[in-house]
Structures are given as C-alpha cells and as structure tokens.
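Peer 1: mind folding the following:
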Amino acid sequence: MSPEDYKYITNFLLETTGLSLGENKEYLLEARLIPLAQSHGMNGIEDLVLSLRSRLDKNLEKDVMEAMTTNESSFFRDRRPFDELKNEILPNLIAERSATQKLRIWSSACSNGQEAYSIVMTLREHFPELADWNIQIVGTDLCSKALDRAETGVYSQFEVQRGLPVQLLMKYFEQNEQGWKIKTDPGISMQWKHLNLLEDFQHLGMFDIVFCRNVLIYFEPDVKKDILDRISNQMNSSGTLLLGAAETVLGVSDKYAKLSDCQSAIYSLAGRAVAN
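Peer 2: Below is the predicted model of the structure:
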C-alpha cells in the first residue's frame, strides 16, 4: 500500500466515521480491505482507492466503513457496570419513574446485540416490579450486518460462553440449528436502527440510560466532545450515561458529573443532585 493510498483511506474513515487510525496501521487496512476489494471485482487497495476517490459507488463507501468497524462484544462485558446498573442506577431510576412507569434505554454502538440483551436479562432477573412497565431498548450501530445479527438474536456456542452464566443461558435462550436464540420478551420493546454517531440522532428521542461503551476511544477529542454534548441533549434530567472502562468525560465535556456511588465510568448530567 502506497503512503498516498494509506493517507486517503485514513482521512476517508476519519471524515465518514470519526475513526482515527493514526500511523502504521497498514497491516490492519490490508487485512480488512483487500478481501473487500476482491469481492467488488478489484485487484487490491489501489483500485479500491481509485473508486473511493470518484465518490460514485456509495455501496463501496458503506462497505469500507463497515469493514473497519470493530464489532467486538460479549454478554455482560466488563461485568461491573451491570452490577452498578442493578445495585445503584436502576433502583434510583425506578423510584423516580414510579408515576409514569416508563423506561427508555439506548445501547449505542450495540454491535451484535449482546449488550442490549444483557440489559434485558438484568431487568428481568432483578426487577420483577417492572413487569407492567413500558420499557423500550434501542440498539444502534454503524454496521448493518451487526444490526441484522442483533435483531435475529442468534449466537454461537463460543459467544454464549463469553460472560453469560449457564443459568441465564438456559432460562433466556433456546437452542436451534444455528446456535442459541434469545427468547422473545413481549414486555420489552427492542428496536434496532442504523446510526452513525457523527450524524444527527435527535430523532431517537429521550433516554433514561445511555450505554456508549468502548467506542469513543477511537475518536479524536473534538469528535468525542461533539458526540458527548449531543448525547446529553437526549438524556432526561435524571438520566445516566455509561462509558467504557478506558473512557471518561473529564477534560472532554462539561455536560456531565461522575456518579459518586459508582466506581465505573458512569455519569449523570451536570447540575443534577446526586443521591448518596
């Protein structure tokens, strides 16, 4: 791969997805994009870049963006945030929402859906009082293939062995020829939507809890700030934001305050009174 082609692709990804690859990632681009180029009938990276430069093939642009998206996920990933969701966040939120009995949760960059379904299992296992509530979980991702898998809700033996306790597997999944399929929960509305976090997401509405974990680490500081600031506009006044273990709003956005009772990267909106 020529330096010029590398620079063009990295700039293309930064512009379209916010993904900042930096230097010396030629091996990663080649591993993911050479097979893609060949699937489009091209000889390699050089032909792919020529086509991208023309800006005529929108399907190719979409495929490049999705090929470079990291769809790494697992059930109850990093466990502690789900423990704090169970022990701190949801009890307080349920008390505040007792009159309306409505709850909206956003799993952004949801990948293949394990995070969203982990939230469902947390709700059902520990909060029977929510049985009659109006609960909606919205999963969004840049990758259409990941969203299709999330909506299907079928996972391999390897995937269900990563973080999913066997008792939850037997209770919430059923085995079929493709693997393990999560059982439908008629009491919880699941929606899956294609979304680029660089684009406007006001149409998603307001949320009580927002999961935005392990995605901001790939963005430049100004992009992180823009996304975090816009997420704050989609959070109800008592809403909560959960980031990945290696992520923080400190020094990035002044819209949030750390929840003192939580050890993970969990934040409320700035100015909200935080209970002890």
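
Peer 1: drop to CA atoms for contacts and neighbour counts, all remaining ones
Peer 2: Noted.

Peer 1: and residue 264, how close does it get to residue 86?
Peer 2: Residue 264 sits 13 Å away from residue 86, going by Cα to Cα, to the nearest Å.

Peer 1: more neighbours, those two?
Peer 2: residue 264 (22 against 18; other Cα atoms under 10 Å).

Peer 1: reduced to three states, what does the residue nearest the centre of the chain come out as?
Peer 2: By Cα atoms, centre = their mean, the chain has its centre lying nearest to residue 109, at 2.1 Å. Per DSSP: H, G, I helix; E, B strand; the rest coil, the local secondary structure of residue 109 is coil.

Peer 1: give the contact list for the nearest residue to it once chain neighbours are set aside.
Peer 2: In this structure, residue 109 finds its nearest non-sequential neighbour in residue 141, 4.5 Å apart by Cα to Cα, 6 or more residues apart in numbering. Contact analysis of residue 141 by Cα atoms under 8 Å, 6 or more residues apart in numbering lists 108-111, 147, 193-196.

Peer 1: from residue 85, how far off is residue 141?
Peer 2: Distance of residue 141 to residue 85, computed by Cα to Cα: 22 Å.

Peer 1: do the same with residue 174
Peer 2: Relative to residue 85, and taking Cα to Cα, residue 174 is found at 26 Å.

Peer 1: let's see this one next to it:
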Amino acid sequence: MTELEFEVLRAFLKARSGLALSVDKRYLVESRLASVCTRFKVESLSRLIWEIKSGRSPAMEIATIEAMTTNETFFFRDKAPFDLFQDILIPRYLKDRAASRRLRIWCAAASTGQEPYSLAMLLKEASGRMPGWHVEIIATDISNDVLERARAGIYNQFEVQRGLPIRLLVKYFTQKGEQWQIAPEIRSMVDFRYLNLIEDFSRLGPFDIVYCRNVLIYFDAPTKAQVLRRIAQAMAPDGSLVLGASETILGITDALSLDPAYRGLYSKSPSTGPASRSALAGVR
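Peer 2: This next block holds a predicted model:
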C-alpha cells in the first residue's frame, strides 16, 4: 500500500463514517482489511482501495467501513456509567416524567448490544417502581453485522464473564451449549437500528437519556462538534448525555454543559435548539 493509497483510504473513511484514521494507525489497515480482500476475492489491498475509490461496489465500501470500525464492548463496561443510570438517572426521570410515564433512551454506537442490554436489565430490575410506564431503548450502530449479533442476543462464555454479575446471568440468560442467550423479555426492550452518526438522525429523537460512549474518540474535532450539537438538539430540554471516561465537550461545543456533580454526565445548554417535551410525548 503506497502513501497515496493510504491517503485515499483515510479520505474515504473520514467522508463516509467520520473515522479520523491517524498516520500512526497505518499498521491496522492490513490486518483489518485482509478479510475484506478475501471476501470479495480482491488480490491485494492496493486493488481493494482503488475499487473503493471507483465507487463500483457499495457492498465492498460497507465491508471496509465495518472492518475499520472498533467494536470493543462488554456488559456494564466501566461500571460508573451504569451506577449513574441506576442511582441517579432512573430516580430523576421517575420523578420528572411521572405525569407522562414515558422514557426514551438512545444508545449510540451500540455494537453487539451489551450496553443497551445492560441498561435494559437495570430497568427491568427497577420495574416494580415503574408500573404503567412506556420505556423505549433505541440502540444504533454503523455496522449491520454487529447489529445482527445484537438482535440475536447470543454471547459466548468469555463475553458473559466480562462485567456481567452472576446474579443477572442466571436471571436473564439461558445457556445454549457453550453460548448464552439473553431472555426475550430483555431483547424486546431494545430496538436496534442502523445509523451513521455523521448523517442526519433527527428522525430518531427526541430523547431523555443518551449514551454515546467511546465513539467520539475516533472523530476529529470538527466532526465531534457537529455530532455533539446534533445530539444536543435531539435531547429533551432536561435531557441527559453520558459520554465515555476519556471523552469531553470542553473546547469542542457549547451546546452541552458538564454536570459538576457527576463525571461524564452532561445536560443540554439553554441556547441549543429545542426538542420539546410535547414532541417527546408523541414519539413512538
């Protein structure tokens, strides 16, 4: 792969997915795209890049984007954001949405589903406090392959051992050979949809709670600013955004404000475009 070919690939990934592939990540390209070459019977990485540039194969383009996208995730990853959901956000919105008894949650970059399913299990545990409530969890990702895995809700032994409390494993999973499938009652709580974050997603919102963790780190500053502003616009006036531990809005956007009491929690700035509670009540 020549320097020019690498730049062609970088430009393609940036334009189509927002992924800012730095020059020091060149080593990742060959390892991740080898399987794409094999799948499409392309004799070399150079040929693959020029096929992508030609625009003749949308399937090849999608496969390349998916291969270069990181899908690292596990149940209750980093723990703190889920403690925040259980101890702060659920009680807050049980009070603030008591009249409508409606709650909408968005997990962006949901990968193979562990994050939204973790939230769903916490909501199920809290269901005794939520009689008559209508709760939606929308989970999106740019990769159709991982979305199919997420919808199936089937995980191997290693995956269920990463962060998932044994009590919840026993309660909400069924063992099938060497794999575990999450219960239908939990799977039915999550609506998985394809979404590219750099494209318009106004049709999804508005939302009370947004989890957008460990995805902004792959974008450059202008793309981060654009995505964060549109997320803010998709939030209810008193909505909450949870970012990853290494992510921040500081110096990037004024559409959101840091909650000083809780690390990684952000609220919508008053000046940001409205997503009214009345609109929220009408979303299905």
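
Peer 1: care to give me the TM-score?
Peer 2: After superposition, the two chains reach a TM-score of 0.94 (TM-score structural alignment, normalised by the length of structure 1), with 271 aligned residues with a Cα RMSD of 1.5 Å.

Peer 1: hang on, the residue nearest to the centre of structure 1 packs against residue 144?
Peer 2: No - contact criterion Cα atoms under 8 Å: residue 109 of structure 1 and residue 144 do not qualify, at 11.2 Å.

Peer 1: quick one, strands of the stretch 151-284 of structure 2?
Peer 2: 154-156, 173-176, 179-182, 190-194, 207-212, 235-243, 256-258, 265-268 (DSSP state E, counting those that start in this stretch).

Peer 1: closest one to residue 96 of structure 2 among those strands?
Peer 2: Comparing these by their distance to residue 96 of structure 2 (Cα to Cα), the top pick is strand 235-243, with 9.1 Å.

Peer 1: which other helices and strands does that closest one contact?
Peer 2: Applying 3 or more Cα pairs under 8 Å, 6 or more residues apart in numbering; DSSP states H and E, we find strand 235-243 of structure 2 packed against strand 207-212, strand 265-268, helix 277-282.

Peer 1: on that earlier part again, tell me the one of the contacts of residue 141 of structure 1 nearest residue 221 of structure 1?
Peer 2: residue 196 (17.1 Å).

Peer 1: once you drop chain neighbours, what's closest to that closest one?
Peer 2: residue 142 (5.1 Å).

Peer 1: show me what contacts the one you found?
Peer 2: Residue 142 of structure 1 touches 66, 69, 109, 194-197, counting by Cα under 8 Å, 6+ apart.

Peer 1: same check, this time on residue 209 of structure 1
Peer 2: Here residue 209 of structure 1 is in contact with 104-106, 235, 239-242 (Cα under 8 Å, 6+ apart).

Peer 1: again, only using 6 Å
Peer 2: 105, 239-241 (Cα atoms under 6 Å, 6 or more residues apart in numbering).

Peer 1: ditto for residue 188 of structure 1
Peer 2: Counted by Cα under 6 Å, 6+ apart, residue 188 of structure 1 has contacts 135-136.

Peer 1: that one and residue 116 of structure 1, how far apart?
Peer 2: According to Cα to Cα, residue 188 of structure 1 stands 11 Å off from residue 116 of structure 1.

Peer 1: ok, residue 107 of structure 1 next?
Peer 2: Distance, residue 107 of structure 1 to residue 116 of structure 1, by Cα to Cα: 6 Å.

Peer 1: counterpart of the residue nearest to residue 196 of structure 1 in structure 2?
Peer 2: Alignment note: residue 142 of structure 1 maps to residue 142 in structure 2; criterion TM-score structural alignment.

Peer 1: tell me which residues in stretch 146-154 of structure 1 are buried?
Peer 2: Neighbour-count burial for stretch 146-154 of structure 1, counted by 16 or more other Cα atoms under 10 Å, picks out 146-148, 150, 153-154.

Peer 1: what about those, which are in helices?
Peer 2: Per DSSP state H, helices hold the following members of those: 146-148, 150.

Peer 1: residue 174 and residue 85 of structure 1: which has the busier surroundings?
Peer 2: residue 85 (20 against 13).

Peer 1: for residue 35 of structure 2, give its distance to residue 171 of structure 2.
Peer 2: 37 Å.

Peer 1: neighbour count: the two, which is higher?
Peer 2: Relative neighbour count places residue 35 above the other of residue 35 of structure 2 and residue 171, with 15 against 11, counting by other Cα under 10 Å.

Peer 1: check which helix or strand covers that one.
Peer 2: helix 26-39 (DSSP states H and E).

Peer 1: give me the mean distance between the very next helix or strand once past that helix and structure 1.
Peer 2: Note on helix 26-39 of structure 2: by DSSP H and E, the next helix or strand toward the C-terminus is helix 45-54. Compared with structure 1 after the fit, helix 45-54 of structure 2 shows a mean deviation of 1.1 Å (mean Cα distance after the TM-score superposition for structure 1).

Peer 1: list the buried residues for stretch 6-16 of structure 2?
Peer 2: 6, 9-14.

Peer 1: let me redo that: stretch 92-107 of structure 1
Peer 2: Buried residues in stretch 92-107 of structure 1 (16+ other Cα under 10 Å): 93-94, 103-107.

Peer 1: same list, those, but as a markdown table with distance to residue 251 of structure 1 and secondary structure please.
Peer 2: Formatted as a markdown table, the buried residues of stretch 92-107 of structure 1 follow (distance: Cα to Cα, whole Å; DSSP: H, G, I helix; E, B strand; the rest coil):
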| residue | distance to residue 251 of structure 1 | secondary structure |
| --- | --- | --- |
| 93 | 27 | helix |
| 94 | 31 | helix |
| 103 | 30 | strand |
| 104 | 28 | strand |
| 105 | 26 | strand |
| 106 | 24 | strand |
| 107 | 24 | strand |
